[in-house]
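> model the structure of this input:
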Amino acid sequence: MNYLLTIGLLVCSNIFMTFAWYGHLKLAENAWFSKLPLLGVILFSWLIAFFEYCFQVPANRIGFEGNGGVFSLVQLKVIQEVITLMVFVIFSSFAFHAPLKMNHLIGFALLVLAVYFIFKG
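Sure, this is the predicted structure:
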């Protein structure tokens, strides 16, 4: 069951990461936030990123085979990247109404294929 906990923690981590990296772009639509200086925006993002690490570090420690988990270091990284893209697509679709184009879908399919080959060995 550690693999499910690891994946769940990675999903939570990536939700916070996406908001830390891109949420300030959406929040800039609000008058109070758009008046913040760049340093204020950076500090705001760092505050969110703190919670990202609160999920990311345990996910890697629990999931890593060297600590009794089921994933190699490479597998953890590939899982994290695919989750990042999935969370980003959902976020950008809802927050920015960004269209998902065919070349995006092909790129994501290739990443899923990469996951297959990483886990095959």
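
> going forward, measure contacts and count neighbours with C-alpha atoms only.
Fine.

> and residue 93, how many neighbours does it have?
13 (other C-alpha atoms under 10 Å).

> another sequence for comparison is provided below:
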Amino acid sequence: MSSPPATRRSFGAWGCGRLGSHDVELLAAAAADPDPRVRSQAVGSIPDPVGDDWAFAVLYATLGDLDEQVRVSAVSRLGYTGRADAVAPLVALGADRSRGLTPDPGHGVYAAGASVAGAGRVLFS
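Have a look, this model is predicted:
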């Protein structure tokens, strides 16, 4: 269970994304937080990286996070972008069963993969 300060940081990351701030610098720092709930909220709050290489780099880096929920958040954000360069890392993650994701429609993983040039069929077929 998260400590009260971690819970506050998690809500802060959530609020940053939901209230329209989309401060990539702040969210990138939160994506490196020691608490996985904070990292997951931060990653899920990063704005669409379609025109932002830094946001894309942060999301790409978090595909390798040790926590599955953080990786799910990264897949969801990358999967809904229109960037063609998001396909290869998503396919690689899906193919690597040692650090891949558990297919779960409730987490948006199928939808995320399906929205990136059919990657969902490759990720979880």
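
> TM-score them against each other, please.
Once superposed, chain against chain, the TM-score is 0.27 (TM-score structural alignment, normalised by the length of structure 1); 60 aligned residues with a C-alpha RMSD of 4.9 Å.

> any buried residues in the lengthiest helix in structure 1, and which?
When structure 1 is parsed with DSSP state H, its longest helix is helix 38-63. Within helix 38-63 of structure 1, the residues that count as buried by 16 or more other C-alpha atoms under 10 Å are 41, 44-45, 48-49, 51-53, 55-56, 58-60, 62-63.

> can you give me how far the following helix or strand past it is from the chain middle?
Proceeding N to C from helix 38-63 of structure 1, the next assigned helix or strand is helix 73-95, under DSSP states H and E. Distance of helix 73-95 of structure 1 from its chain centroid, counting by C-alpha atoms, centre = their mean, to the nearest Å, is 5 Å.

> angle of helix 73-95 of structure 1 against helix 38-63?
140 degrees (axes from the mean of the first three to the mean of the last three C-alpha atoms, to 10 degrees).

> and the longest helix of structure 1, what does it pack against?
helix 2-18 (3 or more C-alpha pairs under 8 Å, 6 or more residues apart in numbering; DSSP states H and E).

> can you give me the buried ones in the helix it packs on?
Buried, per 16+ other C-alpha under 10 Å, within helix 2-18 of structure 1: 6-7, 9-18.
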